[in-house]
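J.: Task: produce atomic coordinates for the following.
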Amino acid sequence: LYETGIEVAGPVRNLRLESSAKQEATITIRWDLPAEDGAQVEQFQIIAEATRSYASYRIHPLRWSLPNTTSTFELSNLTPGTDYNVTVVSLSPKGEGGRASILGATEIGIPDPEPEEPIILRRLGSTILIKIPRATNNNGPVSYYRVVVHYVNGELIQQIDESQLNTFQKSKENRVPYYIAAELEMKDDDSLHFTVGDGREYRSYFNPPITVRAHVHISIGLVSVRNHVVKVRYATTTHEQHQYPDHQHVNLKTVEIERNETLITILTVACILFGIVLTAAIILYIYLRYKTPSANPRPFADHHELTLQGPILEVENNGFMPDIYEQRGFEAELRDIIEGLEQSKHHARKYLSLNINHILGSGKYGDVLAGSLQQGQDQDIPAHVHVVTDDMESVDQIAFLNEFRRLTALEEHANVILFLGVCVTPDWCYLLFEQMQTTLKQTLLNARVPSNVNSAKFSTISEEIVVNILCLVCDGMQFLADNNLMSKKLCARTVYVNTKFEVKVSAFGPPLYAEGTEKCIDIARWHAPEVIKFQNHSVKGDVWSFGLLIWECCCLGATPYGSTTTDNLFAAIRAGQKPERPGFMFEDLYQLCLNCWDLDASDRPSFIELRNYLRQTLPMLRYLLSFERKQSIQLPPYLPHLEMVE
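T.: Take a look at the predicted model:
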């Protein structure tokens, strides 16, 4: 045996994937350090090379350099739905050493680009013939094409809330104006023709007839499935889909008239002849009436009133109510949900203490009381107790059951208020939630340093804490979105913190009263325009509210739209009014708010994108936000009379 005279570092040992950390654009690897019989490792180089991808563009290899003490690393900015060969190279002063490689894959992402709007070829009675163009997807396979029918009310198009999108029967029960009509596969053709409303079933989705003359939009959802992960993206619909040359948006009678010009001519001639004959008959009648004397004239007093005899029918127009609630009732449905809870969520009344004189808030589902739950002999947990009211309207009962059912299916999350369980008595039903120390609103207002106090900053909390709070709110909101839940009321008053700056968002119930008052919060000031106008709640509506929360946090609890009353809010937003950028909030962070306030809900960012951006900018806070006191800097005011309902 002869030595080569070259001593380099050996390869890392036991290179492996962290399967629990698998995400859309990341792969996490872990390894053991090389054996000590080689040269000292100076640093590691990570190389990621794509071996298989759905992307239509070329994916270049990515490289990272890491310190020699590193034993785990998250490869970020990878392409979703792509297989990678990941290599770890040991580098020493002698040069490149041993290599270790492993195959990994990223999870598929939301399909990109957005699928095209379908082409409406013909509308005939209760059916619509559409042409679905072939779609491409850079983030995963194209598995199915989902056909969505949307009954549009008015000229302003409401965005489809994907969490409410379901089968025709479920959408009918939930009174949602859109549903999935079919899931289709496209073979090797460039397009697919499909008849919406043919009454058949496609992959468990019923395709019911379309209401004649209803204003309907058809959207296409691109479904991508790989390794039991499903991602969907829907095409944005516009009124332009009715304007294709071949589109006949008419009823059956009009179609027949346009197709048969001969019949039109015959009917026209017949009408003219009938009119001539009728005119001649009227003239003849008048002539004979005046020329022929009456043989038995009737006395003027012998007149009889003409009346209708027979049965009179009354038509009753009842509002729509899903069959399941009509048959079983609200109490039975609520009982089923409660009985489905695990035993640890059921609490006896003797362990629940209520302060009935301390009402914390009130909403359409009932009041919120202060209370505590006894767990163990000496442990009392402070709780917010939601008392379910027994006089809800039918529409509110359905909404309550839907929200409560999703709530009970939630797992625990560090940034969502914990559901402690229920307490049921013969007369009342109580829903119990953990109680945090205070609201984010109060924390922000308390952090303001008065102008007459000599301080280098006008805030007692740092810029880093504020941005970190926003990151944690994003985590909680993304968790709710992943579980088909929406906040519908996101603002600083519905985010709760403690002295350790642990942050939790509320997933259920009304905003609490303003501290020290019994006045309800006017949450409309944080709502998106489609919510103010149509009550059309969606995750993208929560994103609009989050943009206002960013502004509210940076301005230490100031009131958004401080110069506008709630009655004029919608008109002001449609006219382009937005909260102004204060001097201490820099352009990049304010642009993030503007992205959240896009009037087109589909163009607003997701909570994942918002969280990633905020976390990436934490090391560069000086370019986002500064609480340093300067003469030209003035905090926007907190105006409680605009935030509360009188």
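J.: make it CA atoms for all contacts and neighbour counts henceforth
T.: Fine.
J.: which residue is nearest the middle of this protein?
T.: Geometric centre of the chain, nearest residue: V539, 2.1 Å, by CA atoms, centre = their mean.
J.: quick one, what contacts the residue lying closest to it once chain neighbours are set aside?
T.: Counting by CA to CA, 6 or more residues apart in numbering, V539 lies nearest to M486, which is 6.0 Å off, once chain neighbours are set aside. When contacts are counted by CA atoms under 8 Å, 6 or more residues apart in numbering, M486 touches M477, L480, A507, H537, S538, V539, D542.
J.: just the helices in the chain please.
T.: For the chain, the helices defined by DSSP state H cover 168-173, 252-259, 261-291, 323-328, 330-339, 394-408, 440-446, 463-482, 529-534, 539-554, 569-574, 587-596, 607-617, 640-643.
J.: wait, which of those helices is closest to I218?
T.: Distances from I218 to each of the helices of the chain were compared by CA to CA, and the smallest falls on helix 168-173, at 14.1 Å.
J.: before we go on, could you also do this sequence so I can check it against the first one:
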Amino acid sequence: MNTRIGSIAVVIVLVHNFVIINGAEFVGCFHKNAYLRRLDLFSGSPNVCIDGCKNVYYRYAVLDGNSCLCTSTLNEKEVNLDECNRPCAEDADEFCGGGYVQSVYDTEIRVPGPPQNANIINRKESSILIEWSEPEQKATLSRYIIRANVVKNYGTMLPAPPPEWTIETIDHTVQYELVNLHPGSRYNISIISFSNDFGEGGSKWIVGETDIGVPEPPPPSANILNHNGKTMTVEIPSLVNNNGPITAIHVVVIFVDSELFQQFDENLLKDHKHASEDGLNYYITASLDNESTTRKFVIGNGLNYGGYDNVPLPTDRHIHVALGVLSKLGNTTKTLYTREAMHEKTAPIAIDIGNDGGRDGVEFMLLIGCGFLGILLIFSVVGYTYLRLKMGSRLQRLPSDHHELTVQGPMMEVENNDAYQPDGFSKKSFDQNISDILDQVEPSKNHPRNNVKLDVNKLIATGQYGDIIGGKLNATPCHVHVVSDDMDTLCQNQFLRELSGLLKLSFHKNLVDFYGFCQSANWLYLLFEETHTSLKTVLVGSRTTPDSKDLSSLSELFILQTLCELSAAMEFISNQEVIHGKLSTHNIFMTSANIPKISFFGMCFDSNGKKIDTSRFSAPEVLRFQHLCIQSDIWSFGCLIWECCSLGGTLFPSISSNELMSRIKEGARPERIPYIHNDMHQLLLNCWQIEPSERPTFSEITSILWQFLSSPQHILSFKRRGGYTLPYYLPLLEEQNA
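T.: Alright, predicted model coming up:
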């Protein structure tokens, strides 16, 4: 009898161990844990609990009688299966725990749950700032993915959706600014939890809208059909605004007389009565609704349109008619008028040539002008002849009057520290050194010549190592560095040092990717990820007009996020014991998803392909001894932070390159930016210590910047107040040999 019972028990254990319910496998019996995530539901069967835990993204469903609990880890001790002996209330064939044990099922869920508490924090014309907190179930969370799809806008067609954003941070609360969005558009924003091992998890979506922008495209000129004394008939086309609603169309009358007329200023626009009182030569004569078809409108018919009196036109003045689009949504109003009305700050001269008097006046003025120019020419010839005869003898230099040529530029003391002669490079020929370095490249990056297509007509820049041109690696666009065969010894050593450092670096999302190389019989090509817009261009382009409430169209959060990513990338580079040596906003490029990428190899050039003078970003030891080290990159990174906070300002705008070294030794530093917090300014001063060993490490800078990110507007504020002006951007001063 006992043997029979034992056999039955064994059979029960085996069957119990392989039960699969609703796609979930029975795991086993475990000691009771009352501190797991408890679901507010009656669990009379395993199915109910399994579905409940799946819905909240937990890996395990735990049954304790009629209670359902969820967990992602099993920390309790497993016990014998026969201790799970309590039949489920609604399924007596299954067991829902026991006296001091719980039944556990695997839900097959491995991905993290959805983010929580997603909200819109702020919005601008082309960006939306969002915030969310971490998922309830985050055991496998690696990063977040954000997608924004347009669900409504005011244009004739929906703009293409922006690319997805990837956010590496998994802090408890995250803020992120979605940029490059379309003005006046509603977006369905999805925030998705992601696991590197298991893929996309739960998602949370919110709806956000960007502010309306300046109307686009600009309205055309009104087509004048007839001018009959005090009235004028014009043709008004149907207008389109891709950046917001069309609230009204303004018809503007501009008087153009035979004199310099006033510059058109839309902020001064008024109705006819108030414009006359203010002495303005332009006024709004009508405010009309937009219609779907072209229509005719009579200016000067004496009626009132939208609160504007359409008064009769004077018969003795010359008239131009402009159209304006008024776009209003909520508390935001944007306008744009016919470009001809606003074209230049220096207004043209309007001269009436429609009658004989006007024509006679023009001829008289031309006659006087020609006579005056003729007199000037005669005096110039006479003066030149006199000076040539008078000074001719002085142009002959005496035989002994010779001077040695001297270098008119900054003197540098060069320390013999082999900064440009890496160990072993000087012992072999340049070609042999290159061959040795390229032998270290993995075979997959050695590309056959027929896989590389060169676009020789797309010259991006010309540098000391050769030309940079466009090209394609198979179907992938890339930049091709065509290595020059006539570099001098100094350039050759610099090239070898940079190439050797480049190959030490593995892939990093914030570095311009090195695709590999290609060799032909006569040429060596280095292939890099295609880049477009530099961080410098983005910063300078974000500067707003003086009437804007903000100094920049970029947010403080965007700047700090960018600096955090760049600091982490430089920490990665320095950990490989590689020196950048030319760090600035000119050689950092922004992707379409606003991911900053540091260009490590080659020269530093601006958006026009002109070489940049890197001395303004260089540490004192580099200026004096050409001694490059990781600490000199720290100095340059401080300059990069300053550039970002100043929205692309030029470092040391009042100091020439010749004076930089001496002025820095005397204590000169880039000017204090008035709208940054003391903590940020102190970080800059720490980076600019004269003694390299006293500068912080990239690890320390990254940690500090991440702390700043928790409260960006207390560290940096782009609000226009207190008469703040941005530091000057002087592109010619930044160019080499400018």
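J.: And the TM-score between these chains?
T.: Between these two chains, after superposing, the TM-score reads 0.50 (TM-score structural alignment, normalised by the length of structure 1); 356 aligned residues with a CA RMSD of 3.6 Å.
J.: what's the most buried one of the helices of structure 1?
T.: Among those, helix 539-554 has the highest mean neighbour count (mean count of other CA atoms under 10 Å), at a mean of 25.
J.: which bit of structure 2 covers it?
T.: Under TM-score structural alignment, the alignment places helix 539-554 of structure 1 onto residues 630-645 of structure 2.
J.: In JSON lines: the helices of structure 1, plus distance to T28 of structure 1.
T.: Listed next are these as JSON lines, based on distance: least, CA to CA, whole Å:
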{"stretch": "helix 168-173", "distance to T28 of structure 1": "40"}
{"stretch": "helix 252-259", "distance to T28 of structure 1": "60"}
{"stretch": "helix 261-291", "distance to T28 of structure 1": "70"}
{"stretch": "helix 323-328", "distance to T28 of structure 1": "47"}
{"stretch": "helix 330-339", "distance to T28 of structure 1": "39"}
{"stretch": "helix 394-408", "distance to T28 of structure 1": "32"}
{"stretch": "helix 440-446", "distance to T28 of structure 1": "34"}
{"stretch": "helix 463-482", "distance to T28 of structure 1": "20"}
{"stretch": "helix 529-534", "distance to T28 of structure 1": "40"}
{"stretch": "helix 539-554", "distance to T28 of structure 1": "29"}
{"stretch": "helix 569-574", "distance to T28 of structure 1": "44"}
{"stretch": "helix 587-596", "distance to T28 of structure 1": "28"}
{"stretch": "helix 607-617", "distance to T28 of structure 1": "17"}
{"stretch": "helix 640-643", "distance to T28 of structure 1": "45"}
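J.: So which of those is nearest L432 of structure 1?
T.: Ranking those by their distance to L432 of structure 1 (criterion: CA to CA) puts helix 394-408 first, at 11.7 Å.
J.: how big is the offset of the match of helix 539-554 of structure 1 relative to structure 1?
T.: Once the two structures are superposed, the average separation between stretch 630-645 of structure 2 and the matching residues of structure 1 is 0.7 Å (mean CA distance after the TM-score superposition for structure 1).
J.: So what does the residue nearest to V539 of structure 1 match up with in structure 2?
T.: For M486 of structure 1, the aligned residue in structure 2 is I579 (criterion: TM-score structural alignment).
J.: Return the distance of that match relative to I634 of structure 2.
T.: 10 Å (CA to CA, to the nearest Å).
J.: what residues do those two have in common as contacts?
T.: Contact criterion CA under 8 Å, 6+ apart; residues shared by I579 of structure 2 and I634: none found.
J.: right, and G371 of structure 1 touches R349 too?
T.: No. Using CA atoms under 8 Å, G371 of structure 1 and R349 do not qualify as a contacting pair, with a distance of 11.9 Å.
J.: Among the two, which residue is more densely surrounded?
T.: Legend: neighbour count by other CA atoms under 10 Å for G371 of structure 1 and R349, higher for G371 (23 against 13).
J.: who's in contact with the closest residue to that one other than its chain neighbours?
T.: For G371 of structure 1, ignoring the flanking residues on the chain, the nearest one in space by CA to CA, 6+ apart is L354 at 4.4 Å. For L354 of structure 1, the contacting residues are L369, A370, G371, S372, V385, by CA under 8 Å, 6+ apart.
J.: okay, now the fourth one: neighbour count?
T.: Other residues within reach of S372 of structure 1 by the criterion other CA under 10 Å amount to 22.
J.: before we move on, the earlier item: quick one: the residue nearest to V539 of structure 1 from D542 of structure 1, how far?
T.: Distance of M486 of structure 1 to D542 of structure 1, given as CA to CA: 7 Å.
J.: repeat for P636 of structure 1
T.: For P636 of structure 1, the distance to D542 of structure 1 - CA to CA - is 23 Å.
J.: ok, now T425 of structure 1?
T.: For T425 of structure 1 relative to D542 of structure 1 (CA to CA), the value is 35 Å.
J.: T565 of structure 1 and L642 touch, don't they?
T.: Yes. Shown here, T565 of structure 1 and L642 form a contact pair, counting by CA under 8 Å, at 6.7 Å.
J.: residue ranges for the strands of the stretch 101-250 of structure 1, please.
T.: For the stretch 101-250 of structure 1, the strands defined by DSSP state E, counting those that start in this stretch cover 119-124, 127-133, 144-151, 178-184, 191-196, 201-202, 205-206, 216-226, 229-234.
J.: Dump these into CSV; add distance to L66 of structure 1 as well.
T.: Formatted as CSV, the entries for those read as follows, by distance: least, CA to CA, whole Å:
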stretch, distance to L66 of structure 1
strand 119-124, 52
strand 127-133, 46
strand 144-151, 42
strand 178-184, 47
strand 191-196, 48
strand 201-202, 52
strand 205-206, 51
strand 216-226, 32
strand 229-234, 32
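J.: Output the ones you listed as CSV; include the columns mean neighbour count.
T.: Written out in CSV, the entries for the strands of the stretch 101-250 of structure 1 read as follows (neighbours: other CA atoms under 10 Å):
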stretch, mean neighbour count
strand 119-124, 22
strand 127-133, 19
strand 144-151, 22
strand 178-184, 23
strand 191-196, 17
strand 201-202, 14
strand 205-206, 20
strand 216-226, 22
strand 229-234, 17
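J.: So which of those is nearest N85 of structure 1?
T.: Ranking these by distance to N85 of structure 1, with CA to CA as the measure, places strand 216-226 first at 18.9 Å.
J.: okay, and that closest one goes to which residues in structure 2?
T.: Using TM-score structural alignment, strand 216-226 of structure 1 finds no match anywhere in structure 2.
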